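Engineer: Let me see the structure of the following:
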Amino acid sequence: MITRELQPEEVASLAPQLLELQRRAYSVEAALIGDDRIPPLHESRQDLVSARLHWVVTFDGDRIAGALGYSVEGGSVDIDRLMIDPSYNRKGLGSSLVTEVMSLQARTIVATGRENAPARALYEGLGFTHDRDIEPVAGLWVSQYSRHSLAITGAVADDHR
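Structural biologist: This next block holds a predicted model:
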């Protein structure tokens, strides 16, 4: 398997594969949290491309096994979406992709469904701190996490979102 950052022009050409992966991955989360109102489940190809995210993708041959879309803003990496093909779940691919972007800035933030125990365990296992739970849509609870990089800051900061 090969992991690499996509060039901006590649996002458009790989959008159909990314969108299919996104639907498969977020269908698993929807089942775990008992709610299918997760925004990435309802995106179009154009929505995915226009999100203007940076992408780190792991290829298994010409198949996308996992992808992480993120943005960088105000000294933080914001993991917007982590998508693993269900056939690759529990093989370390998610941890590998998250680790790939954690060192880009002093702080990394991410959110996941509050009832998504596997995702929460992944982030907590990588040293993320649970900051708070929010309810962006009635009945849909999301847990927000942050992590401060020791390599960049030299110490873990105490501030939260």
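Engineer: use CA for all of it now, contacts and neighbours both
Structural biologist: Will do.
Engineer: Can you show me the helices along this protein?
Structural biologist: Assigned by DSSP state H, the helices in the chain fall at 8-33, 45-50, 93-102, 117-125, 150-153.
Engineer: Would you mind giving those helices as TSV with mean neighbour count added?
Structural biologist: Below are the helices of the chain laid out as TSV (neighbours: other C-alpha atoms under 10 Å):
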stretch	mean neighbour count
helix 8-33	17
helix 45-50	15
helix 93-102	18
helix 117-125	16
helix 150-153	12
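Engineer: would TSV of the ones you listed with distance to E135 be doable?
Structural biologist: Shown next, in TSV, are these (distance: least, C-alpha to C-alpha, whole Å):
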stretch	distance to E135
helix 8-33	13
helix 45-50	23
helix 93-102	24
helix 117-125	17
helix 150-153	31
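Engineer: Figure out which of those helices is closest to D62.
Structural biologist: Closest to D62 of the helices of the chain, according to C-alpha to C-alpha: helix 8-33, at 10.3 Å.
Engineer: just to revisit the earlier point, quick one: closest of the helices of the chain to A138.
Structural biologist: Judged by C-alpha to C-alpha, the one of the helices of the chain that comes nearest to A138 is helix 8-33, at 13.9 Å.
Engineer: what angle do that closest one and helix 117-125 make?
Structural biologist: Helix 8-33 and helix 117-125 are oriented at 120 degrees to each other (axes from the mean of the first three to the mean of the last three C-alpha atoms, to 10 degrees).
Engineer: Let's see this one next, to set against the first:
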Amino acid sequence: MIQRLKSTDYPELYRLQQQAYRVEAELIGAALFPPLLQTEAALREEHPSGYIIRLDGRLVGAVTVDGETITRLLVSPDYFRQGIATQLLRYACEQQLLRFVSTAALNKPAMALYQKIGFQSIRQVKQDSIVLVTLECGDVPGK
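Structural biologist: Next up, the predicted model:
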């Protein structure tokens, strides 16, 4: 069941972020991956909002948003390829207008997922050794 992210979820969100972003860093071959440098204190200060999925009481997926932008989409590596990210994205897009997201160009699974939902690449920028793609959703699912 999808629920709103609460500040009491932040410690679990931080652990999930570390697990998921380690996998992404390996996938894209990034020795230095900025999201992995964020501390739990910095995450708390950010005070992210969004939605989470719990299975058997465990936080296994989360999407955070800021305005019309998806700021993170995380799934526990133990639950990859089970539709959790798709559920979260669809739900979040039904709840509010979400138009933008950025991900590494080499993160093919994320790129495919965002494109399946209706996002299209609008620009690429290189940050350090990572090429980031910004995607925009013109067709908002569920609206």
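Engineer: Report the TM-score for the pair.
Structural biologist: In this superposition the chains share a TM-score of 0.91, using TM-score structural alignment, normalised by the length of the second structure; 141 aligned residues with a C-alpha RMSD of 1.5 Å.
Engineer: hmm, back to that, mind checking which of the helices of the first structure is nearest D133 of the first structure?
Structural biologist: Closest to D133 of the first structure of these is helix 117-125 (C-alpha to C-alpha; 12.0 Å).
Engineer: how about that closest one, aligned to which bit of the second structure?
Structural biologist: With TM-score structural alignment applied, helix 117-125 of the first structure matches the range 108-116 in the second structure.
Engineer: Go through the helices of the first structure and name the closest to G61 of the first structure.
Structural biologist: Closest among the helices of the first structure, using C-alpha to C-alpha: helix 8-33, at 13.4 Å.
Engineer: what helices or strands is that closest one leaning on?
Structural biologist: Where contact means 3 or more C-alpha pairs under 8 Å, 6 or more residues apart in numbering; DSSP states H and E, helix 8-33 of the first structure is packed against helix 45-50, strand 63-73, strand 76-84.
Engineer: Give me whichever of the ones you listed is most buried.
Structural biologist: Neighbour counts averaged per stretch over these are highest for strand 76-84, at a mean of 21; criterion: mean count of other C-alpha atoms under 10 Å.
Engineer: What are the contacting residues of that strand?
Structural biologist: By C-alpha atoms under 8 Å, 6 or more residues apart in numbering, the surrounding residues in contact with strand 76-84 of the first structure are 21-22, 25-26, 53, 65-72, 93-94, 101-102, 104-111.
Engineer: Dump the helices and strands packed on helix 8-33 of the first structure to CSV, plus distance to E10 of the first structure.
Structural biologist: Below are those laid out as CSV (distance: least, C-alpha to C-alpha, whole Å):
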stretch, distance to E10 of the first structure
helix 45-50, 10
strand 63-73, 13
strand 76-84, 17
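Engineer: Tell me which of these lies nearest to T153 of the first structure.
Structural biologist: Among those, strand 76-84 comes nearest to T153 of the first structure, with 12.2 Å by C-alpha to C-alpha.
Engineer: Quick one: residues contacting L5 of the second structure.
Structural biologist: The contact partners of L5 of the second structure, by C-alpha under 8 Å, 6+ apart, come to S49, G50, Y51, I52, A62.
Engineer: Ignore what I typed, I meant S103 of the first structure.
Structural biologist: The contact partners of S103 of the first structure, by C-alpha under 8 Å, 6+ apart, come to S149, A151, I152.
Engineer: how near is it to L122 of the first structure?
Structural biologist: 17 Å (C-alpha to C-alpha, to the nearest Å).
Engineer: got it, and S13 of the first structure?
Structural biologist: 30 Å.
Engineer: Okay, the spatially most central residue of the second structure and L106 of the second structure: tell me how far apart.
Structural biologist: Among the residues of the second structure, the one closest to the centroid is L73, at 1.3 Å (C-alpha atoms, centre = their mean). Distance, L73 of the second structure to L106 of the second structure, using C-alpha to C-alpha: 16 Å.
Engineer: Could you tell me how far the residue mapped onto T86 of the second structure from the first structure is located from Y145 of the first structure?
Structural biologist: Using TM-score structural alignment, the partner of T86 of the second structure in the first structure is S95. Separation of S95 of the first structure from Y145 of the first structure (C-alpha to C-alpha): 15 Å.
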